[in-house]
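Visitor: Take a look and give me a structure for this.
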Amino acid sequence: MSFGTRLLQARKNKGMSQEELAKELGTKGPAIGRYERDEMKPSIEAAAKMAELLNVSLDWLVGHTDLELDKKMIERIQEVTKMKPKDKEHVFAMLDAFIKQTKLQNVLQ
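Guide: Next up, the predicted model:
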């Protein structure tokens, strides 16, 4: 998926118009349209600001990963990394059990 396609998807998911996003970035709506059609690429600073405004990671927006992490998910992961090793083990054990259960349910359906 291209930068433009991801930008369009993220903007629509956020419920923002091109004009609203452009205003937040200090530019005009037609510039957002050119980004979304992949006719133009933003500066790294503008792309980072877009990612922040649209609540997606810059890596996802520019296509370096297909894992779409929102700000809340990133904050949760950061909190887990701050935990004591034993507490991390408990969190991951619960997560692993839930993932296993979900995969099993998907196979049975």
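Visitor: from here on, contacts and neighbour counts on C-alpha atoms
Guide: Fine.
Visitor: ok, and the closest non-adjacent residue to the residue nearest the centre of the chain?
Guide: By Cα atoms, centre = their mean, the chain has its centre lying nearest to residue 56, at 2.6 Å. Spatial nearest neighbour of residue 56, excluding adjacent residues (Cα to Cα, 6 or more residues apart in numbering): residue 70 at 4.9 Å.
Visitor: For residue 26, give its distance to residue 67.
Guide: To residue 67, residue 26 is 28 Å away according to Cα to Cα, to the nearest Å.
Visitor: Next: residue 51.
Guide: Residue 51 is 14 Å from residue 67, by Cα to Cα.
Visitor: Also this sequence, please, to line up against the first:
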Amino acid sequence: MNILNIGNRIIELRKQKGWSQTDLAKAIEASRDMIGKYERNDNLPSIEVAFKLADVFDISVDFLLGKGKHSTYDKETIKRLEDIESLDQQTRATLFNVIDTFLRDSKARLAYK
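Guide: Below is the predicted model:
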């Protein structure tokens, strides 16, 4: 039993790109049969294949596996978080104040719907 359920993520990501199993197989240099096995959760991709999948889908391996600190974030979100972490303390505090204001306002709007 595959508790990671990578297959559903692969299917979802493949369909978002409009790719067939054959298209994905060509992109990662694998066989269509192996893609089918991954999608049915009959087999787990090797580490090498997991990295290839992450690269072609432009996601992190954490996202593919559904595990880890950033498993729900795509690469763009992770890049933004890393950029924020590299800001000086005062700039980060200002940015967080702006974000907090937007979040507070959004929550208030939802509460009054």
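Visitor: TM-score for these two?
Guide: Superposed pair, TM-score by TM-score structural alignment, normalised by the length of the first structure: 0.87. Supporting alignment: 109 aligned residues with a Cα RMSD of 1.8 Å.
Visitor: re earlier: helix/strand/coil for the corresponding residue of the second structure for the residue nearest to the centre of the first structure?
Guide: Aligned by TM-score structural alignment, residue 56 of the first structure pairs with residue 59 of the second structure. Under DSSP: H, G, I helix; E, B strand; the rest coil, the three-state class of residue 59 of the second structure is coil.
Visitor: Show me which of residue 51 and residue 67 of the first structure is the more surrounded one.
Guide: The neighbour comparison of residue 51 of the first structure against residue 67 (other Cα atoms under 10 Å) goes to residue 51, with 22 against 12.
Visitor: so which helix or strand takes in that one?
Guide: Assessed by DSSP states H and E, residue 51 of the first structure sits inside helix 44-54.
Visitor: Going by neighbour count, which residues of that helix are buried?
Guide: The neighbour-count check on helix 44-54 of the first structure (16 or more other Cα atoms under 10 Å) flags 47-48, 50-51, 53-54 as buried.
Visitor: Which residues does that helix contact?
Guide: With contacts defined as Cα atoms under 8 Å, 6 or more residues apart in numbering, helix 44-54 of the first structure is touched by 10-11, 14, 21, 24-25, 57-58, 61.
Visitor: Have a look at how far, on average, that helix is from the second structure.
Guide: When the second structure is overlaid, helix 44-54 of the first structure sits 1.2 Å from its aligned residues on average, using mean Cα distance after the TM-score superposition for the first structure.
Visitor: which secondary structure elements does whichever helix or strand comes after that helix contact?
Guide: Heading C-terminal from helix 44-54 of the first structure, the first helix or strand you meet, by DSSP H and E, is helix 58-61. The contact analysis (3 or more Cα pairs under 8 Å, 6 or more residues apart in numbering; DSSP states H and E) places helix 58-61 of the first structure against helix 3-14, helix 44-54.
Visitor: average gap between helix 58-61 of the first structure and the second structure?
Guide: So helix 58-61 of the first structure averages 1.4 Å relative to the second structure (mean Cα distance after the TM-score superposition for the first structure).
Visitor: Measure how buried residue 87 of the second structure is and give me the count.
Guide: Applying other Cα under 10 Å, we find 12 residues neighbouring residue 87 of the second structure.
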